[in-house]
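> Quick one: sequence and predicted model below, then my questions.
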Amino acid sequence: MLKRISLFVLTNLLVVTTIIVITSLLGVNRFIYENGIYISELLIFSLVVGFTGSLFSLWISRWMAIQLMGVYIIHPQQPRNNVEQMLVEKVHGLAKKAGLPVMPKVGIYDSPEVNAFATGPSKRRSLVAVSTGLLQHMDEQAIEGVLAHEIAHIANGDMVTMTLLQGIINTFVEFLSRVISFIISKFVREELAHIVYLISYFVFSMVFSLLGILVVFAFSRKREYAADKGGAKLAGKEKMIHALRQLQSSLGWIDNSHAAVSTLKINNQQKHSLFSTLFSTHPSLEERIEYLQTLK
């Protein structure tokens, strides 16, 4: 948990610092300070800043996941063994059942964690990858449940939805940070106003980003329930529940170090608490099982 929060804070520090440097070089910060706040122009600028990074991240998401996780992509016509053959057949079968227009790439990454994830910029350019730990600790029915959950993420368009939400959050962060910083800068001496504006912008960007990520995580938890429901329709409710129960028995093997793809993993929790829930992209496994049990 601490590692993920630290990584988030560091990432936002780098993003904010980059924005400050670029806007300073382009003269945006001084232009805003010297000419005042023009709401429509600032909103357009905030939209560009807010969505550019999110859309670029979505565009390279499949490639980035492969590089970060060291994913080996299985050749669908030339699997190396029965396990790879089984994965390809199950993913393709579930994808056809879900109505995906193009079969996702199927991959394996070397990790002791019992996990899997889906990513990609669209339903036509998606990836489903499982860990070697999952293949070692789960039986075939549980694996099918996990794969169905990931296919449901793709079919539901969750990668695009999460990106658009993040873009909206980034836009509000950029817009509000600059407006509030500009107002604060008017309450200090003129020679200090510009530096106060920059410092305030940096601080408020971090604060609003932290609040924004809570919104993103809360929405992500809702999407997990939808993916579980979709997985139950594709593979059957019992297989989905069986998969989650097997995850419960392997909580010690969850690795959160790759925060970039943690949102669309099958699970990312080790311990359940009020604090961990706020900063988690997934509901507790107990809550997810209870939800599935209520479905007819």
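Noted; the coordinates are in hand. Worth saying up front: this structure is predicted, and the values here are computed from it rather than measured.

> CA atoms for contacts and neighbours, from now on please.
OK.

> what's the neighbour count on residue 270?
Neighbour count for residue 270, taken as other Cα atoms under 10 Å: 18.

> Please give me every residue in contact with it.
For residue 270, the residues meeting the contact criterion (Cα atoms under 8 Å, 6 or more residues apart in numbering) are 251, 252, 254.

> what's the closest of these to residue 150?
The shortest gap between residue 150 and any of those belongs to residue 254, at 16.7 Å (Cα to Cα).

> Name the nearest residue to the closest one, ignoring sequence neighbours.
residue 113 (4.8 Å; Cα to Cα, 6 or more residues apart in numbering).

> At which residues are the helices of the protein located?
If DSSP state H is used as the criterion, the helices of the chain fall at 2-25, 28-35, 39-59, 61-69, 82-98, 132-137, 140-155, 158-185, 190-235, 237-248, 274-278, 285-294.

> Just say which of those helices is most tucked in.
helix 140-155 (a mean of 26; mean count of other Cα atoms under 10 Å).

> Near the residue nearest to residue 85 when sequence neighbours are not counted, how many other residues are there?
Residue nearest to residue 85 in three dimensions, not counting chain neighbours: residue 79, with 5.5 Å by Cα to Cα, 6+ apart. A count of neighbours around residue 79, defined by other Cα under 10 Å, yields 15.

> From the contacts of residue 270, list the buried ones, please.
251, 254 (16 or more other Cα atoms under 10 Å).

> list the contacts for residue 277?
If a contact means Cα under 8 Å, 6+ apart, then residue 277 has 283, 284 as its contacts.

> how about 10 Å then?
214, 217, 218, 221, 269, 271, 283, 284 (Cα atoms under 10 Å, 6 or more residues apart in numbering).

> next up, a second structure to put side by side with the first:
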Amino acid sequence: MSFLKTTMLLAALTALFMVMGFSLGGPRGAILALLVAAGMNLFTYWNADKIVLKMHKAVEVDASSHPEFYTMVQRLAQRAQLPMPKVYIVDQPQPNAFATGRDPENSAVAATTGLLNMLSYDEIEGVMAHELGHVKNRDTLIMTMVATIAGAVSMLANFGLFFRDNRGIAGILAVFIAPFAAMIVQMAISRTREYGADKAAAEISGKPMALASALHKISGQAQRIANPVAQRNPAAAQLYIVPSGVKQMFSTHPATEDRIAALQDMAHGGGGGSDGWSDNADEIGDMRRSQGRRSALDPTR
């Protein structure tokens, strides 16, 4: 059902892009818009991971430079039956993480120094399992396509606002409404994928409450601590495990409280037969403890 919903929403976004092209240039405009979108998607398919990692100035690590963190990701990838992704650390105080790559064979996961400093070992494990859940569900490619098309819709709207000819009320409405419609579709797709990645993380790590605790800790800090990459490129906000510097109404992520509640249900239900699903259930009452504990995975070592 999640795949069907995503497919339908992606089709709606593509149709919106073509309508936008038609409103500005007629049938030829619609065809040209579709060709441009195809070219952009082809480029991002091959280069999105490189662009994202360079944007964040991410540094690749291995078993020699960061043995605990690398070994953790390696073990989780094995449990998820995934090829070993490349592992990166981003020198940034905001606690966050993301995954990128066109497919599981060409994937990468990254965590910020802020996240590695703030969370416990189990919580970091839950976060990285979430990112591997995105890789397993092939969300990294889907979300790249969505961001590309949504960005193209906004680009056409800006073009039409300044260079449109007199095509009547329909054309004017398309220029102003299309970007908001694209944003709504993008939010719907992204929120669906986040729930799916949370579920996959619980299955991979076997500790849904560790991820719930991590989400609780980092969500507030992600709003308070600036993320220069997201500030320069707002589209990057959808990459992270929690939204960065955006109001919930406009967020590409579900409310953190709803995600935590879903993970609590998984922990109590114990579905899937994974060992340790309820091991961290006591952490429900501990989520409001001090945020200052330093992680065992010190990224500065």
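That came through fine. Just so it is clear, the model here is predicted, and its values are computed rather than measured.

> Filter the contacts of residue 270 of the first structure down to the ones in strands?
Cross-referencing those against strands under DSSP state E gives no overlap.

> looking at it, the residue nearest to residue 85 of the first structure is touching residue 108, isn't it?
No. If you go by Cα atoms under 10 Å, residue 79 of the first structure and residue 108 don't touch, sitting 11.7 Å apart.

> Can you work out which residues contact both of the two?
With contacts taken as Cα under 10 Å, 6+ apart, residue 79 of the first structure and residue 108 have 73, 87 as neighbours in common.

> Give me the distance between the residue nearest to the spatial centre of the second structure and residue 38 of the second structure.
In the second structure, the C-alpha closest to the average C-alpha coordinate belongs to residue 239, at a distance of 3.2 Å (Cα atoms, centre = their mean). Distance, residue 239 of the second structure to residue 38 of the second structure, by Cα to Cα, to the nearest Å: 22 Å.

> Repeat that for residue 243 of the second structure.
Distance from residue 243 of the second structure to residue 38 of the second structure, counting by Cα to Cα: 28 Å.

> which residues touch the residue with the largest distance to the centre of the second structure?
Among the C-alpha atoms of the second structure, the one most distant from their mean position (Cα atoms, centre = their mean) is that of residue 166, at 39.4 Å. For residue 166 of the second structure, the contact set (Cα under 10 Å, 6+ apart) comprises 24, 172.

> Give the aligned equivalent of it in the first structure.
Taking TM-score structural alignment, the alignment pairs residue 166 of the second structure with residue 185 from the first structure.

> Residue 211 of the first structure maps to what in the second structure?
Aligned against the second structure by TM-score structural alignment, residue 211 of the first structure finds its counterpart in residue 181.

> ok, so what distance separates its match from residue 12 of the second structure?
Distance, residue 181 of the second structure to residue 12 of the second structure, using Cα to Cα: 10 Å.

> go on, residue 85 of the second structure?
Residue 85 of the second structure sits 32 Å away from residue 12 of the second structure when distances are taken as Cα to Cα.

> If you count surrounding residues, which of these two has more?
For residue 85 of the second structure versus residue 12, neighbours defined as other Cα under 10 Å are more numerous around residue 85 (22 against 15).

> show me what contacts the residue mapped onto that one from the first structure?
With TM-score structural alignment defining the correspondence, residue 85 of the second structure maps onto residue 104 in the first structure. Shown here is residue 104 of the first structure, whose contacts under the criterion Cα under 10 Å, 6+ apart are 88, 91-92, 95, 118-120, 123-129, 151, 154.

> what's the distance between residue 49 of the first structure and residue 24 of the first structure?
With distances taken as Cα to Cα, residue 49 of the first structure is found 14 Å from residue 24 of the first structure.

> And for residue 210 of the first structure?
With distances defined as Cα to Cα, the gap from residue 210 of the first structure to residue 24 of the first structure amounts to 24 Å.

> now do residue 87 of the first structure
When distance is defined by Cα to Cα, residue 87 of the first structure is 50 Å away from residue 24 of the first structure.
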